[in-house]
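Trainee: Just need the structure, nothing else, for what follows:
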Amino acid sequence: MTTTPDLTHVLWRKASLSETAQGCVEVAFVPGDLVAVRDSKDVSKPAHVYPRATWGTFLDHLRGLVPAEASRIAVDYTAETAVVLSDREGTAGAPHVYTHREWLFFLDGVLKREPQLAAA
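Mentor: Modelled structure (predicted):
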């Protein structure tokens, strides 16, 4: 049985372009080699929690280094006004929905390899 880690006191980080934005993709590195991801527009929604290796593969996918199928974390760009982040295994909870602007700010940080977004 997988237990949800306590995220009460973790340090949430975001891409540098998102620093002044109201809504964004936020990432926290959690003890136990885990990464939590949430939508800052609604922090009452449960964060998605993944092993660091899974997060690293996802970042590699976003950088074009591995195919989408190699990543457990799925991104759906088909919605006209949103980008949807979900778990292919269905264990992370409800999908997170970001505006295109929020996603582009996050993606900019990923492509620039900003350390606050990368698995250590």
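Trainee: make it CA atoms for all contacts and neighbour counts henceforth
Mentor: Noted.
Trainee: Neighbours of Tyr50, how many?
Mentor: Residues near Tyr50, counting by other CA atoms under 10 Å, number 21.
Trainee: Another sequence for comparison is provided below:
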Amino acid sequence: MEHVKWRKPTRSGTHGNCVELAVEPGRTRIRDTKDREGGALEVPFGAWRAFVASLPER
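Mentor: A predicted model of the protein is given here:
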């Protein structure tokens, strides 16, 4: 996979049970922090934004 800037959400903590995101023009990639070489889910940015907007506020 080409160079991608991955980041962990700020609420993920230090337990390693989280995902990492790479937001790029037109798409978002999501991968498991425990299996970084296992591939990534890629979704259109608009779909990711709609998913996040549908989550209840914490």
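Trainee: Now do the strands in the second structure.
Mentor: Taking DSSP state E as the test, the strands found in the second structure are 19-24, 27-32, 41-44.
Trainee: which residues sit against the first one?
Mentor: Contact with strand 19-24 of the second structure is made by 4-9, 12, 28-33, 45, as judged by CA atoms under 8 Å, 6 or more residues apart in numbering.
Trainee: Include distance to Leu55 of the second structure when you put the strands of the second structure into a markdown table, please.
Mentor: Output for those, formatted as a markdown table (distance: least, CA to CA, whole Å):
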| stretch | distance to Leu55 of the second structure |
| --- | --- |
| strand 19-24 | 16 |
| strand 27-32 | 17 |
| strand 41-44 | 17 |
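Trainee: Among the ones you listed, which comes closest to Arg58 of the second structure?
Mentor: Arg58 of the second structure sits nearest to strand 19-24 of all the strands of the second structure, at 17.9 Å, using CA to CA.
Trainee: residues in the first structure aligned with the closest one?
Mentor: On the first structure, the counterpart of strand 19-24 of the second structure by TM-score structural alignment is residues 25-30.
Trainee: tell me the average deviation of that stretch from the second structure after fitting.
Mentor: Here stretch 25-30 of the first structure, set against the second structure after superposition, deviates by a mean of 1.0 Å using mean CA distance after the TM-score superposition for the first structure.
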